[in-house]
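In: Predicted model and sequence follow; I will ask about them next.
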Amino acid sequence: MLTRPRTAAAVGLAVLAVIGAAPTALADGPGGGVECDVFICEVEADAPGQAGSSTGGQAGSEPQGGSESGTSSNPWTCVYEPLSPQPPAESLDWEGHTPGDGAVYQQTCHYLDSPHSVVRNQWLADPPPAAASVDPAVLAQRAVDSMKLAGPDIASPRATGKYLVGMPMWMWVNQSATTYGPNTASASAGGVTVTATAKVSKIVWTMGDGTAVTCHGPGTPYTAASGKSDSPTCGHTYSRASADQPGGRYPVTATSTWTINWQITTGGGGQAGQLTENRQTQTQIPLAELQVLN
């Protein structure tokens, strides 16, 4: 745990700590001055009577110092738990106050979606706000981010393939948790856990010749027994060669739409919702004219 330094001046400490006890309340922004990079946060722990300690009675106060852009947006999510037992009366955690005048809390703060946290003791004049302010949609997005969803894993058409004008092209993708789904992950904060499940609902293929094909499924792999028939699920037939295209190839883009259903699995309420995200994969394929020999 990071506690206030027992010196007469404010000291900046670079901290990465792990959450310990379960939180009882939630607010935004660690008290005291804070300057953060995405991975490292510097917490200016103030000695009694120094600037910054006056924010101790306001859970969720804005980090001091601001951002380079001058905006007041706060990327922090903090939880507070009262220390039990409370520190002795001589502890500097009281910031010059006496036991019974407010209370000392363990403050645990996350910066954006970082898996790390900043942990310190903080005196508050009043209890922090209720934990009900946890936004399950934010936790759902955090769960989705942890899935590392990717674009389609294109099996056909292939850049190394040989394709002919007027011949049916079968399109299909390989299926995995990160490229097609289903993919399930959870995220927690403030006693609330949200579980999300993501699966590709459609793939839109832009073929490079001005056409687009929407496929509601992974497509059907081609077999020799299918001959010159069209794909039953996902296919396209080119009407002209790719000789006039850059590099003599058609640029093909497959864009998958991930449909993500989420629900609260711990923390009550039974709230649920849905998110949508897109991912792309690109390839380039050659199209040649069929040569007939007399």
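Out: Received the coordinates, thanks. Numbering: from 1, shown residues only.

In: going forward, measure contacts between C-alpha atoms and count neighbours the same way
Out: Will do.

In: Might you report the residue contacts of the residue nearest to Arg279 when sequence neighbours are not counted?
Out: Computed as CA to CA, 6 or more residues apart in numbering, the closest residue to Arg279 that is not its neighbour in sequence is Gly151, at 4.4 Å. Gly151 sits next to Thr179, Ala254, Thr255, Ser256, Asn278, Arg279, Gln280, Thr281 when contact means CA atoms under 8 Å, 6 or more residues apart in numbering.

In: one more time with 7 Å
Out: For Gly151, the contact set (CA atoms under 7 Å, 6 or more residues apart in numbering) comprises Thr179, Thr255, Ser256, Arg279, Gln280, Thr281.

In: separation between it and Thr206?
Out: For Gly151, the distance to Thr206 equals 14 Å [CA to CA, to the nearest Å].

In: ok, now Gly219?
Out: For Gly219 relative to Thr206 (CA to CA), the value is 15 Å.

In: what secondary structure does the residue nearest to Arg279 sit in?
Out: Per DSSP: H, G, I helix; E, B strand; the rest coil, the secondary structure class of Gly151 is coil.

In: okay, now the one to match up with it:
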Amino acid sequence: MLKTLWRLVVATLFLVLAATPAVADPGTGGTAGECKNRYICVVVTEPGSTADPGGGSGGTSGGSDGGVQMCAWNGQQWPCWDDDLGWFSTANGCYYHRSDPQPPAGDPSWEGHDPADGAVYEVNCRQTGDTLTPLPPQFFAQPPGGPPPPDRPYDLGMKALGMIHFDAPELHAAPAGTAVVGVPVWLWYAKSPTSSGPQHATAQGRTMHVTATAALRTVHWDTGDGSPGADCNGPGTPYVPGTGANVQPPCGHTYRSTSAGAQDQTLYLTARVVWRVVAVRSDTGAQVFAVDYTVTTDVPLPLKVAEVQALN
């Protein structure tokens, strides 16, 4: 079930990648363009890691670090190795995976053999309609297909990335409701691990693990008045009542005109939070990929802007 959910997440990411233009610099990681809420704009793989289209048969290598080797059977292509199902056989369309734990000695699945003579393997065979049919476990003196292939750092990095959750910011401003032309407006959103970080997640492989670390990179506020808006290094600082009007907020914006010409005489503020996520492998410490992950506001913040005399 977990593998099915992960495949759905990966498939969704690939669909978004295909639909969202972005430019990647392999030397520095990814650069994020405009993208939809909570979706990755671009992923850059580890330098030197390329996809291997494969095309071999059962019992061959599992492919390079960047791709999955494919096996042909019954007119279709199937991964030669699956982390849950094991090695694929082009002879019968079945996957073989060493049972863990192994059944106790004397179990019928040993077929009369001693455990020292080999191992028992789970068997799952492809059928029409992409279905899998489990068969009774079988004994083999030698591993069908050989030992598991090396871990693919990119796959582990993507799995670790999928464990990290990014919340959209809940926006605040002071003064709330109505601001004044020429007076700084304080902008902020509530801090939490999922909205301001940092966050970490680790995906464990067979011989190594990959850790993804997400750190807040920039926060851009669209202030709704046609200006460039405000760029901030973090979520901002909540306004403290009694702070003087001449104090410049760590994250803020000063309006130069009223909102009288806007629809409903109201401006709507949004924020775009950009995270930088870096995945690193445990065995060499090398960077597997870097990604910019952009999250935008779920609910815009309404704000009116008036002249000072209009408030008197």
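Out: Structure received. All of these numbers come straight from a predicted model, not from anything done at the bench.

In: Let me see the TM-score of these two.
Out: With the length set by TM-score structural alignment, normalised by the length of the first structure, the two chains reach a TM-score of 0.58; 226 aligned residues with a CA RMSD of 4.7 Å.

In: of the contacts of Gly151 of the first structure, closest to Pro157 of the first structure?
Out: For these, the closest approach to Pro157 of the first structure (CA to CA) belongs to Thr281, at 12.0 Å.

In: Contact partners for the closest one?
Out: Per CA under 7 Å, 6+ apart, neighbours of Thr281 of the first structure: Gly151, Pro152, Thr253, Ala254, Thr255.

In: which one of the residues you listed has the most neighbours?
Out: Sorting the contacts of Thr281 of the first structure by how many neighbours each has (other CA atoms under 10 Å) puts Pro152 first, at 26 neighbours.

In: Looking for the alignment partner of that one in the second structure.
Out: By TM-score structural alignment, Pro152 of the first structure lines up with Pro169 in the second structure.

In: what's the spacing between that match and Gly252 of the second structure?
Out: Separation of Pro169 of the second structure from Gly252 of the second structure (CA to CA): 16 Å.

In: can you give me the strands in the stretch 101-250 of the first structure?
Out: Per DSSP state E, counting those that start in this stretch, the stretch 101-250 of the first structure carries strands over the ranges 103-111, 117-124, 153-156, 163-164, 169-170, 172-174, 183-189, 192-206, 212-215, 235-236, 250-266.

In: and the angle for the longest one with strand 192-206?
Out: So the one you mean is strand 250-266 of the first structure. Interaxial angle of strand 250-266 of the first structure relative to strand 192-206 (axes from the mean of the first three to the mean of the last three CA atoms, to 10 degrees): 160 degrees.

In: from the chain's centre, how far out does the helix or strand following strand 250-266 of the first structure sit?
Out: Going down the chain from strand 250-266 of the first structure, the next helix or strand is strand 272-285, by DSSP states H and E. Mean-position distance between strand 272-285 of the first structure and its chain equals 15 Å (CA atoms, centre = their mean, to the nearest Å).

In: what comes up buried for strand 272-285 of the first structure?
Out: By 16 or more other CA atoms under 10 Å, the buried positions in strand 272-285 of the first structure come out as Ala272, Leu275, Arg279, Gln280, Gln282, Thr283, Gln284, Ile285.

In: Just give me the closest of those to Ser239 of the first structure.
Out: Ser239 of the first structure lies nearest to Ile285 out of the buried residues of strand 272-285 of the first structure, by CA to CA, at 14.2 Å.

In: Show me what that closest one aligns to in the second structure.
Out: In the second structure, the residue matched to Ile285 of the first structure (TM-score structural alignment) is Leu303.

In: list the contacts for that match?
Out: Leu303 of the second structure sits next to Gly177, Thr178, Thr266, Leu267, Tyr268 when contact means CA under 7 Å, 6+ apart.

In: show me what contacts the first one?
Out: Residues counted as contacts of Gly177 of the second structure (CA under 7 Å, 6+ apart) are Leu303, Lys304.
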